[in-house]
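**Student:** Fold the following.
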Amino acid sequence: MIYPITVYGDPVLRKISEPIEKDYKELEVLVENMFETMYHSDGVGLAAPQIGKAIRIFVIDASSAAEEEPELENFKKAFINPEILERSGDPWIMNEGCLSLPEIREDVSRPEKIKIKYVDENFNEYIEEYGGFAARVIQHEYDHLEGILLTDHLNPLKKRLLKGKLSAITKGKVNTSYRIRIPGKK
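**Tutor:** Below is the predicted model:
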């Protein structure tokens, strides 16, 4: 099932997400549907708030960056109840986009490395370290679970310059190749 993408202005994008319990109904189906939605929307990551669910899960498939970072070959994972334990390394800037902010791309500075604890779909626990593009995507999706959007990383002037575009997004006045859920509409 392909979910519509929740866009800027919907309160769920500003909520801190709740942990998922081991007995969460149809978790495997949710993970499968999140990957399907992400691929359909041409994303490399998707967090539950972006499909209207304030729960702590995101999915990533960073294998598209394997040409530049060979270790990302077949990098496809679900991160459930993640907790970033450590951020390190030099901050680096990269141009980021977000399915919940269609037609907006901005330079965002993030630390180059992270250490993260999470469980997979079978509730096996992992503590892993990532760098480069994987660390960036994980931090971006993790932000969604904390109610943070990429625009929150911008300076006040840049935010003011985006005000018109953000207003248009909340009204659904954007062109996307995927279905969106407009705030306040069912």
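**Student:** CA atoms for contacts and neighbours, from now on please.
**Tutor:** OK.
**Student:** neighbours of Asp107, just the number please.
**Tutor:** Residues lying near Asp107 (other Cα atoms under 10 Å) number 15.
**Student:** Tell me how far the residue positioned nearest the centre of the chain lies from Lys171.
**Tutor:** Nearest to the mean C-alpha position of the chain, by Cα atoms, centre = their mean, lies Glu141 at 2.8 Å. Glu141 sits 24 Å away from Lys171, going by Cα to Cα, to the nearest Å.
**Student:** Proceed likewise with the subsequent sequence, for comparison:
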Amino acid sequence: MAVLPIRICGDPVLHSPASEVTGFDADLAELVSDMYDTMAAAPGVGLAGPQVGVAKRLFVYDWTDDSDIRHRGAAINPTLWISPPPAGDADPETEAEGCLSFPGERFPLRRAASAVLQAFDVDGEPFEVRAEGWLARIFQHEYDHLDGLLYVDRLTDGYARTAAKVERKQGWGVPGQSWLPGVDHPEG
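**Tutor:** Modelled structure (predicted):
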């Protein structure tokens, strides 16, 4: 088990598009395994390559829904198709997200209710997952990381201002900051 440091908002790897994975090999398998360990230690329900300093298009996810069905996998070089997001303001109770790279905070964000994830697994085999609700939200959140976006980049109005204040107060927004799950207290 290897737990990797998680990069904090401001690190350049989090704010640039990631490149395609080209080698489906033992190094990739080890990275994916370490990402699962890191995600569990954080704890989180998803973790993208850029969050651990790897500018490659991959993410892992592990979430159990209300019916006790576990959704777990690694998405390599994914494509994500989403339904149109609903109009209106996000509900602070049911649509709040958090992020391991903006730790300790949660803000409401409107997301599409459904998504179709097409990707390759760690062995290079293609797969597809049709997702609704929270799983669709997880996929959208992690996919954004691969395009250099954090969920706080999508916030509007007062929530965007509040997130910017938190970032300044915590001293985030500069390169080189990270935290180690199980060791550090990422809230600052």
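**Student:** which residue packs closest to the residue nearest to the centre of the first structure, ignoring adjacent ones?
**Tutor:** With Cα to Cα, 6 or more residues apart in numbering as the criterion, Glu141 of the first structure has its nearest non-adjacent residue at 5.6 Å, and that residue is Ala47.
**Student:** Gln177 of the second structure now?
**Tutor:** Once flanking residues are discounted, Gln177 of the second structure sits nearest to Ile8: 5.5 Å by Cα to Cα, 6+ apart.
**Student:** same thing with Ala74 of the second structure?
**Tutor:** Val60 (4.3 Å).
**Student:** The residue nearest to Gln177 of the second structure contacts Gly104, doesn't it?
**Tutor:** No - the criterion here is Cα atoms under 8 Å, and Ile8 of the second structure misses it with Gly104 at 11.4 Å.
**Student:** So between those two, which is more surrounded?
**Tutor:** A direct count of neighbours by other Cα under 10 Å for Ile8 of the second structure and Gly104 places Ile8 higher, at 26 against 12.
**Student:** do you know how far that one is from Pro85 of the second structure?
**Tutor:** For Ile8 of the second structure relative to Pro85 of the second structure (Cα to Cα), the value is 27 Å.
**Student:** Excluding its own residues, what touches the biggest strand by length in the second structure? List them.
**Tutor:** The longest strand of the second structure (DSSP state E) is strand 70-82. Contacts with strand 70-82 of the second structure, where a contact means Cα atoms under 8 Å, 6 or more residues apart in numbering, come from 20-21, 32, 57-65, 112-122, 139-140, 143.
**Student:** number of nearby residues for Ala26 of the second structure?
**Tutor:** Ala26 of the second structure has 11 nearby residues by other Cα under 10 Å.
**Student:** That should have said Asp27 of the second structure, apologies.
**Tutor:** Residues near Asp27 of the second structure, counting by other Cα under 10 Å, number 10.
**Student:** Ok, Glu125 of the first structure next?
**Tutor:** The burial count for Glu125 of the first structure: 15, using other Cα under 10 Å.
**Student:** Give the full set of residues in contact with the residue lying closest to it once chain neighbours are set aside.
**Tutor:** Distances taken as Cα to Cα, 6+ apart place Val119 nearest to Glu125 of the first structure, at 4.3 Å, with adjacent residues excluded. Going by Cα under 8 Å, 6+ apart, Val119 of the first structure touches Phe79, Ile80, Asn81, Pro82, Glu125, Tyr126.
**Student:** Hmm, Met94 and Gly132 of the first structure touching each other?
**Tutor:** No - counting by Cα under 8 Å, Gly132 of the first structure does not reach Met94; the two are 10.5 Å apart.
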